[in-house]
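> have a look at this fold, sequence not included:
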């Protein structure tokens, strides 16, 4: 019989999808106050993978990934999603978000996203939050999993996730 283990320490990141740079930087300030020092902040990249967010946030849309230096327990990702939802609400206007913040984490084996949307490949965590293994680490790189979002499959983003994983492994040793 297997024995339950203590949740692992993992590398927290938040993806930010936005139109307005000021809203992004205000949200980033809120994220730093809650999660601490930023380890990596990607450059903005135009996001045109879907029209899903355009009616709410507008266009053109940009996406950035922000990784935090303080490692978290993987058990806390649902609570973190609830906090990022509060930040989204803070910067909403007329019941429309101006930014979409999706937290996730990187471990040595996978990249996991937290979401409020249930689907066949997601598992319920708590408080209306689901978890999704979005990328799997095998053969020395992150690879797609079932239903991986196209922007997470982007080679430039894969390189970023691989770099973040490498830094995460160094943080585990320190």
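The structure has been received and is ready for your questions. Please read these numbers as outputs of a predicted model, since none were measured by experiment.

> only C-alpha atoms for contact and neighbour calcs from this point on.
OK.

> what about residue 171, how many residues close to it?
For residue 171, the number of neighbouring residues by other C-alpha atoms under 10 Å comes to 14.

> ah, wrong one, I meant residue 114
Neighbour tally, residue 114, other C-alpha under 10 Å: 26.

> is it true that it touches residue 131?
Yes - between residue 114 and residue 131 there is a contact under C-alpha atoms under 8 Å: 4.7 Å.

> quick check: neighbours shared by these two?
Common neighbours of residue 114 and residue 131, counting by C-alpha atoms under 8 Å, 6 or more residues apart in numbering, are residue 78.

> hold the first one in mind and look at this next one:
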């Protein structure tokens, strides 16, 4: 019999992409830090070319950047953070279009989960129009993709950045070895 208990807090990761960085970066950082705490790292921008879906709204060339914050967050905050990030996107509208897209995610030892407002077969409803998307799992010492994993999250460059964030996360938990985590 299992006994319900809260899980460990997670590493908050914001996936931010845009083609108009000069219009909001680094001015966006104080807004992020006012709600999420001190920004710990901003990953190297990664070209976002797996789809043309966002080009009409954001232009080209799109780049994705992973942002991580110093303070770990309770996992149940994912819904709240997604709603807040949506509001922040709206504050930066120019000509009725977003300057950037913010997708909050939670990185744990076992998985990486993104929040989204779009329903799909594998997504779990969290409330208030927000769904959790299990994007990657960590097994056997590396990230494992799933049939629905976005192509850019399956790419080595983005997984490398997530691995580095996972190592920092484990250090925050007091776990310093690089051995895989058992998930059963």
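Yep, it's here. Owing to the predicted nature of the structure, the values given are computational and were not obtained by experimental measurement.

> for residue 159 of structure 2, see how far away the residue lying closest to residue 144 of structure 2 once chain neighbours are set aside is.
Take residue 144 of structure 2 and drop its neighbours on the chain: the residue closest to it by C-alpha to C-alpha, 6 or more residues apart in numbering is residue 137, 5.2 Å away. Distance check for residue 137 of structure 2 against residue 159 of structure 2: by C-alpha to C-alpha, to the nearest Å, it reads 11 Å.

> where do the contact lists of those two overlap?
Going by C-alpha under 8 Å, 6+ apart, residues that sit against residue 137 of structure 2 and also against residue 159 are residue 143.

> just the element for the spatially most central residue of structure 2, please.
With distances taken as C-alpha atoms, centre = their mean, residue 105 lies nearest the centre of structure 2, 3.1 Å away. Following DSSP states H and E, one finds residue 105 of structure 2 within strand 101-107.

> ok, and for that strand, which residues are buried?
101, 102, 103, 104, 105, 106, 107 (16 or more other C-alpha atoms under 10 Å).

> let me have those residues in TSV, adding distance to residue 47 of structure 2 as columns.
As requested, those are exported to TSV (distance: C-alpha to C-alpha, whole Å):
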residue	distance to residue 47 of structure 2
101	14
102	16
103	16
104	19
105	19
106	22
107	22
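
> now, which of those residues sits nearest residue 87 of structure 2?
Within the buried residues of strand 101-107 of structure 2, proximity to residue 87 of structure 2 (C-alpha to C-alpha) peaks at residue 102, which comes in at 10.1 Å.

> please report the distance of the residue nearest to residue 144 of structure 2 from residue 147 of structure 2.
In terms of C-alpha to C-alpha, residue 137 of structure 2 sits 12 Å off from residue 147 of structure 2.

> okay, these two: which has more neighbours?
Of the pair residue 137 of structure 2 and residue 147, residue 137 is the one with more neighbours under other C-alpha under 10 Å, namely 19 against 8.

> quick check, the more buried one in a strand?
Yes - under DSSP: H, G, I helix; E, B strand; the rest coil, residue 137 of structure 2 falls within a strand.

> who touches it in this structure?
110, 111, 112, 143, 144, 145, 146.

> host element of residue 10 of structure 1?
Residue 10 of structure 1 belongs to strand 9-18, assigned by DSSP H and E.

> again, but for residue 161 of structure 2
Short version, using DSSP H and E: residue 161 of structure 2 is in helix 156-172.

> chain center to that helix: distance?
Here helix 156-172 of structure 2 is found 12 Å from its chain centre; the criterion is C-alpha atoms, centre = their mean, to the nearest Å.

> how much does it stray from structure 1?
Following the fit onto structure 1, the mean deviation recorded for helix 156-172 of structure 2 is 0.8 Å by mean C-alpha distance after the TM-score superposition for structure 1.

> show me what that helix is packed up against.
Helices and strands touching helix 156-172 of structure 2, as assessed by 3 or more C-alpha pairs under 8 Å, 6 or more residues apart in numbering; DSSP states H and E, are absent.

> cutoff 10 Å now
Judged by 3 or more C-alpha pairs under 10 Å, 6 or more residues apart in numbering; DSSP states H and E, the packing partners of helix 156-172 of structure 2 are strand 11-18, strand 63-69, strand 101-107, strand 111-116, strand 130-139, strand 142-144, helix 151-154.

> ok, residue 93 of structure 2 - contacts?
99, 100 (C-alpha atoms under 10 Å, 6 or more residues apart in numbering).

> any idea how far residue 119 of structure 2 is from it?
From residue 93 of structure 2 to residue 119 of structure 2 the distance is 24 Å (C-alpha to C-alpha).

> burial measure for the nearest residue to residue 118 of structure 2 once chain neighbours are set aside, as a count.
Leaving out its chain neighbours, the residue that sits closest to residue 118 of structure 2 by C-alpha to C-alpha, 6+ apart is residue 131, at 6.8 Å. When neighbours are defined as other C-alpha under 10 Å, residue 131 of structure 2 has 23 of them.
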